[in-house]
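Asker: Quick one: sequence plus predicted model below, questions after.
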Amino acid sequence: MQLIGGMVLHRGAIAEMAPAAVARASLVRVAHAAEDARSLARAVSVLGPDASLRLAARLAGLEPADALLAADALSDGGVLMSKRPLSFVHPLVKSAISLDTPVGERAQLHRHAAQLLSEEGADPVQVGAHLLACEPAADPEVVQLLRRAAREAIARGVPESAVGFLRRALDEPVALAARAELLGELGRSELVARDPAAIEHLGEAIELTDDAQQRLALTCSLAEVLSFAGRLREAHALMSRAIEELGDPDDALLVRLETARAHTGWGWSDPEHAARERLPRLQALAKRTGPAGRELLIYVGLKLMVAGETPQEGVALVRRGLDDGRFIEDETSDAVGAVQAVAILAFHDELAEAERHIEHMLDDARRRGSVMGYAGGLGWRAFSALRRGSIPSAEADAGRALDLIEEHELHFAAPFALEFLVEALLERGQLEDCEAALARVPLEPFAGTLPGAYLLEARSRLLLAQGRPHDAIADLRQAGEILQAIGIENPNVKAWRSTLALALPAAASESHKLIEAELDRAQQARQARGLGVALRAKGLLTGGEAGISLLQDASRTLAECPSRLEQARTLTELGAALRRANRRADAREPLRQAVELAQRCGATVLAHRALDELKATGARPRSLLRSGIDALTPTERRISAMAAQGLSNPEIAQALFLARKTVENHLSNAYQKLDIQSRDQLPRVLSDAAA
């Protein structure tokens, strides 16, 4: 029992008291206590939970023996628990004492606590937390301690905390040179945290910095922020001006600047023309600068890949740039080159290799708390899933990536995730959801750029599904103009010509010209998927027995690549063509395969169409069933798979940037649909479904 303000109470009764009563009772007791006890109570309230008696005594200015007696008195009075380390009997007691401590005194106690903790080598973040509660006092040591706390926060993957520490450090009056350093560190931390204030702070740091090397490093960071804000032209002009002003730099510096300029110029026409002319020089620079040139090497590989003339050489350069994963390890998943590299591997249909590096990116992003790296990894994992033919997984990843991109204003990345999401939703027949998704990302800020082309293609797909070919044709023409201006000619990257050709009226001579152009480029690129898609389109345009032969060629070609979805589409068209030619018996086998493949892909619309065609041949297949794992939403499927691998709910929540309750709800829904009672049954059920 405890005596509080003249009342005898059981400890459990404190929790049942009204907050005001608890506060009044504790304050009365502390007010009547000896000065040593009052000082110790205030010290403990400042130090927070689990304060050691030794440190609390030092903060209160007490000798150890006096502090021990004061602690016993506070325990007897029902203010502190009787155990060690020191803690209050209830959070409300701590709050009451904190509020009763004068603001100035409390700030001084926090400053003293920070000093004591720093002297004892305590956690820099803990030290920084105390300094946040102090008033500015032109103290250089405070600035250094806050910078140390910020570095530790970045290392732990909590960039938001680093931003808070550095903004507090800026409140201290410092010399211009020190302020420039602080602003640079703050801007870079805001870059990781995806805080748009990074633009202002990096710009100010550049203005205040006299050191040429530091100015260039800050300029590169500012260009990166502007790029992700969708302000590509500003970023590119900034980097071009920096290179021109530099004159004749050494290779180590030049490779950094050229890499940054390449990234800001990628995706819109004017700088891309100039970059194509500089490509041999950039490749030579990247190769002779070793690890420093890896990201530029990836960019050169990207250019070669998308041009379609020597894609294999481009992929070889990308692999060299990735350096067996060391590039992501050294430069982190935030590096633009990391996203470019996994995209190129996926475009080349090296899906297993791409997915291995994507998982490396996601692991790195989770460890550092990087939303940018995590959203990028999710988006391109969605693309790889689409290429592989795993529609539910693609929908889940693309949807989550788009949510994070919107939440953290990663504007430049939004169109890519959006197109992947729209493609997945269309395969599942969710046209209204597609329309809602497209409304989330406006086209105007991306006009004339690669992200704009992705948006136009996504919208054209929806328009075609809605039976609005005229509008879709206009979007496809515009997207094609952008892609050609940028230099993207490889059909395995973008097959817009065949999509446009099939959308045009049947008698249009332009359709055949478009198909022949795409087929020529696909044959030059020598990539099975691009060639198979072009052959399929030509077969559909040609019709008759010649068209059937082309569709058979397309099916054989696509069998050489991992894209089950494209194979399912081709088998459906082949079976339909055979049925129209009155070769019903021949049509049944490709249509049976198409139904099976489409179902395995989760391509609902295609599966139903293939089934209808199969029924039209006179076959009597079973109807498509939606049960078990097929009834799971994409997010339920992803969370169930992670739970089956042994991850706990908190681990899943952290990995997917979701609330723990959200994970619990998804798992509960999954259990009902799978007719199981616990996560222990998930591995068997999911394994059986995969088999």
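Answerer: Structure received.

Asker: CA atoms for contacts and neighbours, from now on please.
Answerer: OK.

Asker: tell me the contacts of residue 539?
Answerer: Counting by C-alpha atoms under 8 Å, 6 or more residues apart in numbering, residue 539 makes contact with 546-551.

Asker: at 10 Å instead, please
Answerer: By C-alpha atoms under 10 Å, 6 or more residues apart in numbering, the residues touching residue 539 are 515, 533, 545-554, 570, 573-574, 577.

Asker: Over to residue 53?
Answerer: Contacts of residue 53 by C-alpha under 10 Å, 6+ apart are 40, 43-44, 59, 64, 67-68, 71, 84-86.

Asker: If any of those residues are buried, put those into a PyMOL selection.
Answerer: For the buried members of the contacts of residue 53, the matching PyMOL selection, counting by 16 or more other C-alpha atoms under 10 Å, is:
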select buried, resi 40+43+44+59+67+68+71+86
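
Asker: take the one below as the second:
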Amino acid sequence: VEQAAQETAKLRAARILTDSPGTGGNLEFTHPLIATAIYRAIPPGLRVGLHNAAAEAVRAAGLGPTAAARYLLEVPCEARPEAVACLREAAREYLRAGAPEAARRALARALQEPPPPEDRAALLHELACSTFLIEPAATVTHLRQALTEPGLSPGLRASIVYRLTQALAHTDRMAEAASVAAEEAHKATDPRTRLRMQADHFVWSAFRTDEPDSPARSRKLARLAERLTGRTLEERYILGLRAWDAMVRGEARQTVLDHAERALRGGMSWTDENRGFEVPASVALLFMYCDQPRRAEELFGRGIAECNAKGWRGSHLALGETLLGYIHYHRGGLAEAENHVREGLRIADRVEGAVPAQWFAIGVLIQTLLARGRIAEARQVADDHAFGETVPNAVIYPDPRTVYAELLLAEGRHAEAARLLSAVGGRQD
């Protein structure tokens, strides 16, 4: 110890080491370049041993899994269950802190270790959850791999399938999402799991532009909702879907609001990791269509606050900001609308494959710019995102082709707008 203190004093005097900020009495290098040069000078074999020793020391000192994970990422894969467990625990902490990229690195490394065979499916599921907010297309790949693993428990299988349908929907593969949910609902033996999968099937079917028989789906949904009290979360999701479907189909306003309030009575979170935010967001939005915009704003404010508190800066937050802007647009608050929608589009553009979230934001932004008389800016937004050239597979509000027709009208291109609106009307019929 005395020799170590002497050597430390020499390094301080040479301005290689200095005290770390804080009261812990720790040391750090005076400049990152010094740390890098010394690190690279350590022979590879010795460096690996030091990382291993550091990981064990950090864990023994109770400094937490994320501190140990930093060192485990630098050591060779040796199929150690304790390393896998530490990396998984670190990933959970990263996700709670709103750092999905760090969680993805830890889980990808745990998968390479590799984990015990019985843990592989659960690990793939966790990896998929870490990529969902930043790369939903990768989430699909991980979950399909997880479903091929043997010995899946019913609960884990239900969670994997739910996340798979959500990732498919968020990458504009609505028909596939609805089909996967319907197939799983048919297979499920547990009543709560079956009801949950039925709800997922109703969600993705309702947001398909090519749904083959929407009246039949509506009748089935209405019959199912009649028997439910809203006692469980699964039941409240069905009631929320029934409220949205009743609004879309022009049923009595009070019918819509009654079902919406019953759905909200027991609570619906936007950030429940085993549920989507689509139903809570739809229930919030229908209050705007039922002439209760303040209630809609309140619910969207809560949902956005939930996302921010959890660090969820993906499609959830993008759509929340966009639809809150849409409510402001309908109330005439065009400046507030533009601010929220631009923020929603900025977030959506950063998420790889977040196609529906982008379509929502672009359409509302164009409408808002047109309402503010900024036609050239609206055209630039449309051209930058190839808006009007393709038709998404998801139902988008406001309807993209109708928005594009509004832009054409504002530009004086009346004949083109008329043809497009006629085509939209034919499709709606």
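Answerer: Perfect, I can see it now. These figures come from a predicted structure and were not determined experimentally.

Asker: hmm, back to that, okay, the contacts of residue 53 of the first structure in TSV with secondary structure and distance to residue 209 of the first structure next?
Answerer: Below are these laid out as TSV (DSSP: H, G, I helix; E, B strand; the rest coil; distance: C-alpha to C-alpha, whole Å):
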residue	secondary structure	distance to residue 209 of the first structure
40	helix	46
43	helix	42
44	helix	43
59	helix	40
64	helix	49
67	helix	50
68	helix	53
71	helix	52
84	coil	50
85	coil	47
86	strand	47
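
Asker: Max pairwise distance over the contacts of residue 53 of the first structure: which two?
Answerer: 59 and 84 (16.9 Å; C-alpha to C-alpha).

Asker: ok, of the contacts of residue 53 of the first structure, which one's closest to residue 598 of the first structure?
Answerer: residue 85 (62.0 Å).

Asker: Tell me which residue of the second structure lines up with the closest one.
Answerer: Taking TM-score structural alignment, the alignment pairs residue 85 of the first structure with residue 26 from the second structure.

Asker: Sitting in helices, which of the contacts of residue 539 of the first structure do you find?
Answerer: 515, 533, 545-554, 570, 573-574, 577 (DSSP state H).

Asker: Please list only the buried members of those.
Answerer: Using 16+ other C-alpha under 10 Å, the buried members of these are 515, 533, 547-554, 570, 573-574, 577.

Asker: Let me see the contact set for the aligned partner of residue 142 of the second structure in the first structure.
Answerer: Mapped onto the first structure by TM-score structural alignment, residue 142 of the second structure lines up with residue 201. Going by C-alpha under 10 Å, 6+ apart, residue 201 of the first structure touches 180, 182-188, 190, 207, 222.

Asker: Mind doing that once more with 6 Å?
Answerer: 183, 187 (C-alpha atoms under 6 Å, 6 or more residues apart in numbering).

Asker: repeat for residue 79 of the second structure
Answerer: Contacts of residue 79 of the second structure by C-alpha under 6 Å, 6+ apart are 113-114.

Asker: Help me confirm that it is found in a strand?
Answerer: No: counting by DSSP: H, G, I helix; E, B strand; the rest coil, residue 79 of the second structure is not part of a strand but coil.

Asker: What residue in the first structure is paired with it?
Answerer: So, by TM-score structural alignment, residue 79 of the second structure is matched to residue 138.

Asker: And residue 59 of the second structure, by the same measure?
Answerer: Residue 59 of the second structure maps onto residue 118 in the first structure, by TM-score structural alignment.

Asker: same thing with residue 106 of the second structure?
Answerer: In the first structure, residue 106 of the second structure lands on residue 165 (TM-score structural alignment).

Asker: do you know how far residue 248 of the second structure is from residue 278 of the second structure?
Answerer: 15 Å (C-alpha to C-alpha, to the nearest Å).

Asker: Same drill for these two, tell me which one is more crowded.
Answerer: Between residue 248 of the second structure and residue 278, residue 278 has the larger neighbour count (other C-alpha atoms under 10 Å), namely 20 against 13.

Asker: what residue of the first structure takes the place of that one?
Answerer: Taking TM-score structural alignment, the alignment pairs residue 278 of the second structure with residue 336 from the first structure.

Asker: Skip the chain neighbours and tell me the closest residue to that match.
Answerer: residue 263 (7.2 Å; C-alpha to C-alpha, 6 or more residues apart in numbering).

Asker: what do we get in the second structure for residue 297 of the first structure?
Answerer: Residue 297 of the first structure maps onto residue 239 in the second structure, by TM-score structural alignment.

Asker: on average, how far is the one helix or strand that match maps to from the matching bit in the first structure?
Answerer: Taking DSSP states H and E as the criterion, residue 239 of the second structure maps to helix 233-248. Once superposed with the first structure, the aligned residues differ from helix 233-248 of the second structure by a mean of 1.4 Å; criterion: mean C-alpha distance after the TM-score superposition for the first structure.

Asker: packing partners for that helix?
Answerer: helix 253-265 (3 or more C-alpha pairs under 6 Å, 6 or more residues apart in numbering; DSSP states H and E).

Asker: In the first structure, what range does the helix it packs on match?
Answerer: The aligned range for helix 253-265 of the second structure is 311-323, by TM-score structural alignment.

Asker: How far off centre is the host helix or strand of residue 83 of the second structure?
Answerer: Secondary structure assignment for residue 83 of the second structure, by DSSP H and E: helix 81-96. Centroid displacement of helix 81-96 of the second structure relative to its chain, using C-alpha atoms, centre = their mean, to the nearest Å, is 20 Å.

Asker: Secondary structure class of the match of residue 59 of the second structure, three-state.
Answerer: Residue 118 of the first structure - assigned by three-state DSSP - is helix.

Asker: Okay, the residue lying closest to it once chain neighbours are set aside and residue 520 of the first structure: tell me how far apart.
Answerer: Leaving aside its sequence neighbours, residue 118 of the first structure sits nearest to residue 127 (C-alpha to C-alpha, 6+ apart; 6.4 Å). Using C-alpha to C-alpha, we find residue 127 of the first structure at a distance of 65 Å from residue 520 of the first structure.

Asker: Those two: which has the busier surroundings?
Answerer: residue 127 (24 against 15).

Asker: The more buried one contacts residue 112, correct?
Answerer: No: the criterion here is C-alpha atoms under 6 Å, and residue 127 of the first structure misses it with residue 112 at 10.2 Å.

Asker: thinking again about what came up before, check the contacts of residue 53 of the first structure against residue 437 of the first structure and report the nearest one.
Answerer: The nearest member of these to residue 437 of the first structure, counting by C-alpha to C-alpha, is residue 44 at 51.7 Å.

Asker: which residues touch the closest one?
Answerer: residue 56 are the contacts of residue 44 of the first structure under C-alpha under 6 Å, 6+ apart.
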